[in-house]
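Just to be clear, the model below is a prediction. Sequence and coordinates:
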Amino acid sequence: MTETILTLNAGSSSLKFRVFARDGLRELAGGKATRIGGAAQFNAYITDGPTTQTTLAPGADHHAALESVIAFLKAHASEWQSVAIAHRVVHGGTRYTGPVRVTPQVLTDLEALNPLAPLHQPHNLAAIAASERVEADVPDIACFDTAFHAGHGPMTTRFAIPAEFHEAGVRRYGFHGLSYAWVAESLRRDHPALHAGRVIAAHLGNGSSLCAMSQGQSRDTTMSMSTLDGVPMGTRSGAIDPGAVMHLMRAHRMSAAEVETMLYDRSGLLGLSGISNDVATLLDDGSDGARFALDYFARRCAQAAASLAVVLGGIDAMVFTGGIGEHASSVRERIIAQLAPLGDFRTLVIPANEERMMALEALSVLERDHAA
């Protein structure tokens, strides 16, 4: 029987999973539940094998979605035995700077961070709670998107505000850490000279950010206290003048909730184009609005990369990952063309694989616990 590590990545209306063999982390299976809370669907596949699709009960929640995952796994119980469930958790705060086995205290600490990531953290924790009910005997391991950036010093973590607010948690954290950790791991394995050098990694997708790395370590990143900051994204605004937010609340009498919805759900490429948040759709559309949105996105990404090059003292390579970064070559070209003042540097595309990074981190926790 093969010992396995299950990875779970819970979003607001989705639950993605992968199954890896503990020995060598060979991918055995994967899939996802989509439209959770509505007309939910569950799709699963065996690597190099068949795909199955199931319609879940109307309004199915994360617990029901996880039960579908577990039922799929139990159909292979004679072949696989789960030894750990690795969960993507967006926010670990300042306390959790690496993967940890989930305990009641860990869960309480992570729930306290919900206000810092209100659109992501509750769903991540809901998957952990569902996992504990469905597979109580299998350890849950939390893997954090903030952890890769945990070594930043005050020059990077501070906002220019009074110290008491920084000490209360109003500070820069950074996200997409699991994706950047995989980029660093891939560079270490396949491009050791670049791993040791100055790299700007761009995780570009419906959520986008850039990260400055040297020696495989994060030095700075564009997202800060929330997943809203930095470059524009699919539906998120990216950086915006705080005065503009205050103006919206005062002059347009928008509530904090209304501003939050506008900046998270109606802005970014969608707001700029008035057409779509999807880059492929905008590229096919070709209208003035679509071209403007893509040009704006490329300029902001190039400006962010140039700013990060200052932190690194130059750039040896730029790595693209994420859905846009991997598949939209014309967007990559628009960004690179604007970085000509930085001189020559290599450009690479590394497919995102946060799930394998989670499996690696879970394996490290199992090995650490065994050694103890």
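Right, received. Where do you want to start?

switch to C-alpha atoms for all contacts and neighbour counts from now on
Fine.

Now do stretch 321-332: distance to the chain's middle.
Distance of stretch 321-332 from the chain centroid (CA atoms, centre = their mean, to the nearest Å) equals 16 Å.

And for that stretch, what's in contact with it?
For stretch 321-332, contacts defined as CA atoms under 8 Å, 6 or more residues apart in numbering pick out 201-206, 279-280, 294, 298, 320, 349-352.

Sitting in helices, which of the residues you listed do you find?
With helices taken from DSSP state H, the overlap with the contacts of stretch 321-332 comprises 279-280, 294, 298.

Name the residues of stretch 358-372 that come out as buried.
Buried residues in stretch 358-372, counted by 16 or more other CA atoms under 10 Å: 358-363, 365-366.

For the spatially closest residue to Leu339 that is not a sequence neighbour, give its distance to Ile70.
The shortest distance from Leu339 to any non-neighbouring residue, by CA to CA, 6 or more residues apart in numbering, is to Ala302 (6.3 Å). Distance, Ala302 to Ile70, using CA to CA, to the nearest Å: 43 Å.

more crowded one of these two?
Comparing Ala302 with Ile70 by other CA atoms under 10 Å, the one with more neighbours is Ala302, at 21 against 16.

Name the surrounding residues that touch the helix or strand harbouring the more buried one.
Assigning secondary structure by DSSP states H and E places Ala302 in helix 288-312. Residues outside helix 288-312 that contact it (CA under 8 Å, 6+ apart) are 198, 200, 210-214, 219-222, 230-233, 269, 272-275, 279, 282-283, 315, 331-332, 334-336, 338-339, 342.

From these, list just the buried residues.
Buried members of the contacts of helix 288-312, scored by 16+ other CA under 10 Å, are 198, 200, 210-214, 219-222, 230-233, 269, 272-273, 275, 279, 282, 315, 331-332, 334-336, 338-339.

All the helices of the stretch 201-350 of the chain, in order from the start?
Taking DSSP state H, counting those that start in this stretch, the helices of the stretch 201-350 of the chain run over residues 242-251, 256-265, 268-273, 279-285, 288-312, 322-327, 329-337.

Of all those helices, which one is nearest Phe20?
helix 322-327 (21.0 Å; CA to CA).

So which bits of the closest one are buried?
Here helix 322-327 shows 322-327 as buried, counting by 16+ other CA under 10 Å.

For Glu3, state which of those is nearest.
Gly322 (29.4 Å).

okay, which residue is most central for the protein?
His176 (3.8 Å; CA atoms, centre = their mean).

second one coming, line it up with the first:
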Amino acid sequence: MHDRGIQRYGFHGLSYDYIARELAAIEPETAGGRAIVAHLGNGASLCAMDRGKSVDTTMGFTALDGLMMGTRSGTIDPGLVLHLIAHEGMSAHEVEHMLYHQSGLLGVSGASSDMRDLRMLATPEALEAIGLFAWRAAREAAGMLATLGGLDTLVFTAGIGENDAAMRASICERLAFTGIELDPAANLNHAPVISTPDSVVTVRVLPTDEERMIARYTAELVKGHSA
């Protein structure tokens, strides 16, 4: 299978590259040490980094894997796909469409793929979707501790990660066993550091800039061809 290009790729690489560079600028000696970066938006994933190098990610062969997302299911039992095709009369195309475009926050809430809409609706289904999103993110982050052997830095980025203080608090509450202590005021103000001085883990909010990374890579490519 590997010879046919079937392997674990991971996604959101531009975002994680940018954040890794930012961490290296903030902490030149450690680049954040053992860090988990949570890219939480309509598409969502986590990346475990050891001194700026990616060592684990929640996405695999496709961007469907891992966390619950706006319209994507995230990780599910592969047997469910087989069941839907073999026993529910669904075609492979129909299952693919459902998992990519009708699942996640939209599928659970039955209303919207936008976290802001769900918070305003506050229906039982919307609240369930919000809770599942936080639980999945915390669960996957906890699993990455086995890869990293501990945690020094937790970074929130992308639309939800940068702007949804309640979601950050919910995830950090579930990860309190790591020694995270959140500063509620700093979190509400979207401060660059939202953990307390006594927190074992430094929790940061860092805006990502994927467009800048595209520009950087393009400039390097053009420069290389003209050399």
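It's in. As the structure is a computational prediction, the values presented were derived from the model and not from experiment.

What does the TM-score come to for these two?
TM-score for the superposed chains, counting by TM-score structural alignment, normalised by the length of the second structure: 0.87, backed by 207 aligned residues with a CA RMSD of 1.3 Å.

re the thing from before, just the buried ones from the contacts of stretch 321-332 of the first structure?
For the contacts of stretch 321-332 of the first structure, buried by 16+ other CA under 10 Å: 201-206, 279, 294, 298, 320, 349-352.

Strands - which of the residues you listed land there?
Of those, the ones assigned to strands by DSSP state E are 201-203, 320, 349.

Would you format the residues you listed as CSV with distance to Leu187 of the first structure included?
CSV is the format used below for these (distance: CA to CA, whole Å):
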residue, distance to Leu187 of the first structure
Ala201, 11
Ala202, 14
His203, 15
Phe320, 12
Val349, 11
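
from these, which single one is nearest Met254 of the first structure?
For these, the nearest to Met254 of the first structure is His203 (31.6 Å; CA to CA).

Would you mind measuring from that closest one to Thr222 of the first structure?
His203 of the first structure is 11 Å from Thr222 of the first structure, by CA to CA.

And Leu269 of the first structure, by the same measure?
Applying CA to CA to Leu269 of the first structure and Thr222 of the first structure gives a distance of 17 Å.

can you check Gly271 of the first structure too?
20 Å.

With Leu283 of the first structure instead?
With distances taken as CA to CA, Leu283 of the first structure is found 25 Å from Thr222 of the first structure.

Can you get me a residue count around the nearest residue to Trp80 of the first structure once chain neighbours are set aside?
The shortest distance from Trp80 of the first structure to any non-neighbouring residue, by CA to CA, 6+ apart, is to Thr2 (4.8 Å). Close neighbours of Thr2 of the first structure, defined as other CA under 10 Å, add up to 15.

about what we covered before: ok, the ones in strands among the buried ones among the contacts of stretch 321-332 of the first structure vs Val89 of the first structure, which is closest?
Proximity of these to Val89 of the first structure (CA to CA) peaks at His203, which lies at 17.4 Å.

Give me the aligned partner of that closest one over in the second structure.
Aligned by TM-score structural alignment, His203 of the first structure pairs with His39 of the second structure.

what's its match in contact with, if anything?
Contacts for His39 of the second structure (CA under 8 Å, 6+ apart) come out as 12, 15, 45-46, 156-158, 161.

now for the ones in helices among the contacts of stretch 321-332 of the first structure, which pair is the farthest apart?
Among these, Ala280 and Ala298 lie farthest apart (CA to CA), at 14.5 Å.

returning to what we had before: tell me which residue of the second structure matches up with the residue nearest to Leu339 of the first structure.
Using TM-score structural alignment, the partner of Ala302 of the first structure in the second structure is Ala138.

Now which residue in the first structure aligns to Ala126 of the second structure?
Checking TM-score structural alignment: Ala126 of the second structure goes with Ala290.

burial of its match, as a residue count?
24.

Downstream of the strand or helix carrying Phe42 of the first structure, the next helix or strand is which one?
Here Phe42 of the first structure sits within strand 41-46, counting by DSSP H and E. With elements assigned by DSSP H and E, the helix or strand that comes after strand 41-46 of the first structure is strand 51-55.

For that following strand, grab the matching residue range in the second structure.
Going by TM-score structural alignment, strand 51-55 of the first structure sits over no part of the second structure.

what helices or strands is that strand leaning on?
strand 41-46 (3 or more CA pairs under 8 Å, 6 or more residues apart in numbering; DSSP states H and E).

Okay, angle between the strand it packs on and strand 51-55 too, please.
160 degrees (axes from the mean of the first three to the mean of the last three CA atoms, to 10 degrees).

Met167 of the second structure pairs with which position in the first structure?
In the first structure, Met167 of the second structure lands on Val331 (TM-score structural alignment).

how near is its match to Ala306 of the first structure?
Relative to Ala306 of the first structure, and taking CA to CA, Val331 of the first structure is found at 17 Å.

Tell me which other helices or strands whatever helix or strand Ala362 of the first structure lives in touches.
Assigned by DSSP H and E, Ala362 of the first structure belongs to helix 354-371. Applying 3+ CA pairs under 8 Å, 6+ apart, one finds that helix 354-371 of the first structure contacts strand 2-10, strand 15-21, strand 80-89, strand 140-144, helix 177-190.

Redo these as TSV? Include distance to Glu27 of the first structure.
As requested, these are exported to TSV (distance: least, CA to CA, whole Å):
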stretch	distance to Glu27 of the first structure
strand 2-10	9
strand 15-21	4
strand 80-89	12
strand 140-144	18
helix 177-190	16
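
The aligned residue in the second structure for Ala340 of the first structure: neighbour count?
Superposed on the second structure with TM-score structural alignment, Ala340 of the first structure falls opposite Ala176. Ala176 of the second structure is flanked by 14 other residues according to other CA under 10 Å.

Please report the distance of Ala176 of the second structure from Arg139 of the second structure.
Distance from Ala176 of the second structure to Arg139 of the second structure, by CA to CA: 12 Å.
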